[in-house]
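J.: One predicted model, sequence on top.
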Amino acid sequence: MNIYVGNLDFKVNEDELKEIFEEYGTVNSSKVVTDNFSGRSKGFGFIIMDDQTEANKAVNELNGATLENRKMVVNEAKPRKQY
C-alpha cells in the first residue's frame, strides 16, 4: 500500500519517517518530497508497505498523531491525476 503522510514538520527526514512506520511492520520505502530548487521539504511524503494489514493499522493509528508538534495526516495515497 502506498501511504500519504502530510502536515510533516520541515525538519522530518526519510529515515525518521521510516522509523515511525516500522513500528507497525516492514517498510519498503520512505520518501519526503522536497522542492527541486531549495531542497527543502514540502511537508509531505510517502511510505510503501506491502502487508495490507500492517499498512491499515499504521494509517488508523498514525492519522492525527503528533510528530514534532504537528498532527500528521495519514491515509492511503491516491493515484496522481492525469492531465
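T.: Received, thanks. Numbers count the residues shown, from 1 in each chain.
J.: rest of the way, CA atoms for contacts and neighbours
T.: Will do.
J.: start to end distance for stretch 6-17?
T.: Between the opening and closing residues of stretch 6-17 we find a distance of 11 Å, counting by CA to CA, to the nearest Å.
J.: That one: which residues count as buried?
T.: Residues 6-9, 12-13, 17 are the ones in stretch 6-17 that count as buried (16 or more other CA atoms under 10 Å).
J.: which outside residues touch that stretch?
T.: With contacts defined as CA atoms under 8 Å, 6 or more residues apart in numbering, stretch 6-17 is touched by 30-32, 40-45, 67-74.
J.: got a markdown table for the buried residues of stretch 6-17, with secondary structure and distance to residue 53 too?
T.: A markdown table is the format used below for the buried residues of stretch 6-17 (DSSP: H, G, I helix; E, B strand; the rest coil; distance: CA to CA, whole Å):
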| residue | secondary structure | distance to residue 53 |
| --- | --- | --- |
| 6 | strand | 21 |
| 7 | coil | 24 |
| 8 | coil | 24 |
| 9 | coil | 27 |
| 12 | coil | 25 |
| 13 | coil | 25 |
| 17 | helix | 19 |
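J.: putting a second one here so we can go through both:
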Amino acid sequence: MDSDEGKLFIGGLAWDTTEDKLTDYFNQYGDVTQTVIMRDKTTGRPRGFGFVVFSDPSVLDRVLNDKHTINGQGR
C-alpha cells in the first residue's frame, strides 16, 4: 500500500471478515486493487480494521455517502 490515493480506512470489522469479503463487497463501487485487514503482530488475530484501495479514487465519494453492512457489522 504505497500510495494513499484511492485508499479507504474500514473500521469496526467483524473478527471473521476476510480480505476476499471486503473485495467482494466493495467491488460494487469500482475496481478494488488491494484490501488488507490489519492483524496483531504477535497473535495474528485481526484487529477489527483494514484498508481498501480503489483503482479510481473518484469512487470514494459514493462509498462514503452510503451506509454499509459487511459480514454482519453495520456502519
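T.: Received the coordinates, thanks. As the structure is a computational prediction, the values presented were derived from the model and not from experiment.
J.: picking up where we left off before, tell me the buried residues within the contacts of stretch 6-17 of the first structure.
T.: Of these, these count as buried by 16+ other CA under 10 Å: 30-32, 41-45, 71-74.
J.: any idea how far stretch 55-73 of the first structure is from the chain center?
T.: Distance, stretch centre to chain centre, for stretch 55-73 of the first structure: 9 Å (CA atoms, centre = their mean, to the nearest Å).
J.: What segments of the first structure are helices?
T.: In the first structure, helices defined by DSSP state H lie at 14-22, 52-62, listed in chain order.
J.: Show me what the last one is packed up against.
T.: Taking 3 or more CA pairs under 8 Å, 6 or more residues apart in numbering; DSSP states H and E as the contact definition, the neighbouring helices and strands of helix 52-62 of the first structure are strand 73-76.
J.: which residues sit against the top strand by length along the first structure?
T.: Among all segments of the first structure classified by DSSP state E, the strand with the greatest residue count is strand 41-48. Strand 41-48 of the first structure is contacted by residues 1-11, 18, 21, 27-35, 77 when judged by CA under 8 Å, 6+ apart.
J.: To what extent does it diverge from the second structure after superposition?
T.: Superposing on the second structure places strand 41-48 of the first structure at an average distance of 0.4 Å from its equivalents, by mean CA distance after the TM-score superposition for the first structure.
J.: tell me, that strand lands on which residues of the second structure?
T.: Strand 41-48 of the first structure corresponds to residues 46-53 of the second structure when matched by TM-score structural alignment.
J.: All set, thanks.
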